[in-house]
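K.L.:
Below is the sequence, then the predicted model.
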Amino acid sequence: MGEVRDRIAAKLAAAFRPARLDVTDESAAHAGHAGAREGGESHFHVLIVAEAFAGKSRLERQRAVNAALAEELAGPVHALRMTVKSPSEG
């Protein structure tokens, strides 16, 4: 596992105490594209299921994740694809 991936996972775990959290480095699929870095860790998918998202709109959920990862999004992470759910949504 990479350093950036580990930081993302740690920050999301601390911020949302998720029931499920998967952080996948998808950088290899974007090699040669804008923002792709040598060695990867530039494009990620996050699947997070947390009670903190219950009653929140999709936009509110995504903004909360973006706020928690502001440092990474300003630096090494070029793209973040996310699936954000409450436990009742699976």
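P.N.:
It's in.
K.L.:
going forward, measure contacts and count neighbours with C-alpha atoms only.
P.N.:
Fine.
K.L.:
can you give me the strands in this structure?
P.N.:
In the chain, strands defined by DSSP state E lie at 20-25, 43-49, 79-85, listed in chain order.
K.L.:
try this one next to it:
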Amino acid sequence: MTVEQDITRKLTEGLSPAQLAVENESHLHAGHAGSPGTGSSHFRVVVVSDKFDGLNRVARQRLVYDLLKVEMAGPVHALALQTLTPAEAAA
């Protein structure tokens, strides 16, 4: 299973999202100081979930990072997050 697939699976299981997009942007960061050159180090994630209701931006990001703690401790160097409730996504 790829890192992208692991991220998708864990966020799907943990957040039951109405919408989830995981994009591997590692190729955009090849050669920079923090890039390990693995091709699976930089990701952009957009997740829409009612589990974010009542949570501020920091709490939402902590929830995602907790679900992805293994990936963040290993292959993932950077994770750009957009975390929305269904109502925010609809607006």
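P.N.:
Arrived safely, thanks for sending. Please read all numbers here as calculations on a predicted model, not as lab measurements.
K.L.:
ranking the strands of the first structure by burial, who's on top?
P.N.:
strand 43-49 (a mean of 21; mean count of other CA atoms under 10 Å).
K.L.:
mean distance, it to its aligned residues in the second structure?
P.N.:
Once the two models are superposed, strand 43-49 of the first structure sits on average 0.3 Å from its counterpart in the second structure (mean CA distance after the TM-score superposition for the first structure).
K.L.:
Please render the strands of the first structure as CSV that adds distance to Ser57 of the first structure to the earlier fields.
P.N.:
Converted to CSV, the strands of the first structure look like this (distance: least, CA to CA, whole Å):
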stretch, distance to Ser57 of the first structure
strand 20-25, 19
strand 43-49, 14
strand 79-85, 10
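K.L.:
Identify whichever of the ones you listed lies nearest to Arg58 of the first structure.
P.N.:
Closest to Arg58 of the first structure of these is strand 79-85 (CA to CA; 7.6 Å).
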